[in-house]
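Novice: can't give you the sequence, but here's the structure:
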């Protein structure tokens, strides 16, 4: 799966939770879920669960704690997908 497709699928997930629609419309890898999109910490957990379901991966607590920006989320998803492919 290429990065634009992955980003599009991730954006579809976070759209439900984002409070700041302008930041959502101009989403970049530097976009911060909490500061830019105004997503609260409880909804970050929901996003992680939705990502796990959407991509068929499992995100551990360490990865979850690093998943604060779009770029970090993409890196984690790519790494988990690659690990699944190796299994």
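Specialist: In hand now; what should we look at? Predicted model only: the values in this text are computed from it and were never measured.
Novice: switch to C-alpha atoms for all contacts and neighbour counts from now on
Specialist: Noted.
Novice: all helices for this structure, in order.
Specialist: Ranges of helices in the chain, per DSSP state H, are 3-15, 21-25, 41-55, 61-66, 70-86.
Novice: Take this one as well and set it beside the first:
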């Protein structure tokens, strides 16, 4: 199981291509909001969810996807799905 720091590092790699605000990206915390802080558009959030599914071999349902708005929420969802495997 990856540590929270490792999950954040992997998540940053996944979201990097979609980020519009580089400065906010350099200071990512668990509170960072993908749309508000990183200026990622909502269509790209779907791409991020798909990339996360692929990276971790998990399935992110629509309900989880709707909650995946911050780095912290994404990490919780990833951990939850990995634990359920």
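Specialist: Yep, that arrived. Just so you know, these numbers come straight off a predicted model, no measurement behind them.
Novice: Out of the helices of structure 1, flag the one nearest residue 32 of structure 1.
Specialist: helix 70-86 (6.6 Å; CA to CA).
Novice: and that closest one with helix 3-15, angle?
Specialist: Using axes from the mean of the first three to the mean of the last three CA atoms, to 10 degrees, one finds that helix 70-86 of structure 1 and helix 3-15 are set 120 degrees apart in direction.
Novice: one step back: could you export the helices of structure 1 as JSON lines, including mean neighbour count and distance to residue 35 of structure 1?
Specialist: What follows is the helices of structure 1, written out as JSON lines (neighbours: other CA atoms under 10 Å; distance: least, CA to CA, whole Å):
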{"stretch": "helix 3-15", "mean neighbour count": "14", "distance to residue 35 of structure 1": "14"}
{"stretch": "helix 21-25", "mean neighbour count": "14", "distance to residue 35 of structure 1": "10"}
{"stretch": "helix 41-55", "mean neighbour count": "15", "distance to residue 35 of structure 1": "11"}
{"stretch": "helix 61-66", "mean neighbour count": "12", "distance to residue 35 of structure 1": "15"}
{"stretch": "helix 70-86", "mean neighbour count": "16", "distance to residue 35 of structure 1": "12"}
